[in-house]
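Visitor: 3D, please:
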Amino acid sequence: GLGRNVNLFEDLRKIAYKDILKYKPNKTYDDFYHAMFSMAIMLNNHCNPTEPLSNNEIKQVCQSICKWTWRNFSQEQFSAIQAKRGTKNTGKKKNTKEKIRLEKALEILL
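Guide: Sure thing, here's the model as predicted:
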């Protein structure tokens, strides 16, 4: 498997990409960051129960994702990405192990 930092990064970025659209229109970057940091702590505790990442490591991963997502993601960009995926994946159904693992973790956490 991948390293704990990489796993947290991959899981959290997917959540951030979905959740950013809830925060950008009428909330602040700090609101978004604090929500993602809370989620990162929950993911870390669930996915790394015996050897969790330190708060500083979680903070670094979270800051990286939040800064990039806040700066580079908008409703227009999301719509363009979805449209591109729709034409690219017509007729395909993705069900990867990673997606299943993340969905199970989120079911437990939320």
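Visitor: from here on, contacts and neighbour counts on C-alpha atoms
Guide: Noted.
Visitor: which residues are in contact with Cys62?
Guide: Counting by Cα atoms under 8 Å, 6 or more residues apart in numbering, Cys62 touches Phe9, Leu12, Tyr33, Met36, Phe37, Ala40.
Visitor: can you give me the strands for this structure?
Guide: With DSSP state E, there are no strands along the chain.
Visitor: next, the structure of the following sequence, for comparison with the previous one:
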Amino acid sequence: MDGLDAYDEIRSWSYQWIRIYKKNGANAAQWHTAVLSQAENLNQFDPPLMFAEVQAISKSVAKWVWQRFTERHFSALQSVRGKRGGRPKSTTKEGEPWKTLGLSRATYYRRLKSGLLIPDQH
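Guide: Reported below is the predicted structural model:
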């Protein structure tokens, strides 16, 4: 593992925890300390990253997340995710095109896969 793996793990942790820290009244310095502490805990690589690299990664992530991640941003992100998801896996964005063609779902996808059905037909 390398610095990029560490960056991804720290970034992921930061996105999960930033709202809690801000809601509890933490300041930027406290947030940075928390991110650095978590980065040190996650530094279980073989060989582990040097402390200076862990420090640089945590500082970068902490600063970026603190400055850019707000409640409004979180709500907008959740809204986008909600609009994108929430459909049953058996339903496409267009609904259930196999029903309009009078086909079973399995037959529809079999024909689609084999090229006997052009996707624009539905």
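Visitor: can you give the structural similarity as a TM-score?
Guide: Taking TM-score structural alignment, normalised by the length of structure 1 as the basis, the two superposed chains have a TM-score of 0.73; 88 aligned residues with a Cα RMSD of 1.7 Å.
Visitor: can you add neighbour count and distance to Glu51 of structure 1 and give the contacts of Cys62 of structure 1 back as CSV?
Guide: Output for the contacts of Cys62 of structure 1, formatted as CSV (neighbours: other Cα atoms under 10 Å; distance: Cα to Cα, whole Å):
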residue, neighbour count, distance to Glu51 of structure 1
Phe9, 18, 16
Leu12, 22, 18
Tyr33, 21, 24
Met36, 23, 21
Phe37, 21, 18
Ala40, 23, 15
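Visitor: nearest to Gly86 of structure 1 among these?
Guide: Leu12 (23.1 Å; Cα to Cα).
Visitor: roughly how far does the aligned residue in structure 2 for the closest one sit from Gln78 of structure 2?
Guide: Alignment note (TM-score structural alignment): Leu12 of structure 1 maps to Ile10 of structure 2. Here Ile10 of structure 2 is placed at a distance of 21 Å from Gln78 of structure 2 (Cα to Cα, to the nearest Å).
Visitor: same question for Pro48 of structure 2.
Guide: From Pro48 of structure 2 to Gln78 of structure 2 the distance is 35 Å (Cα to Cα).
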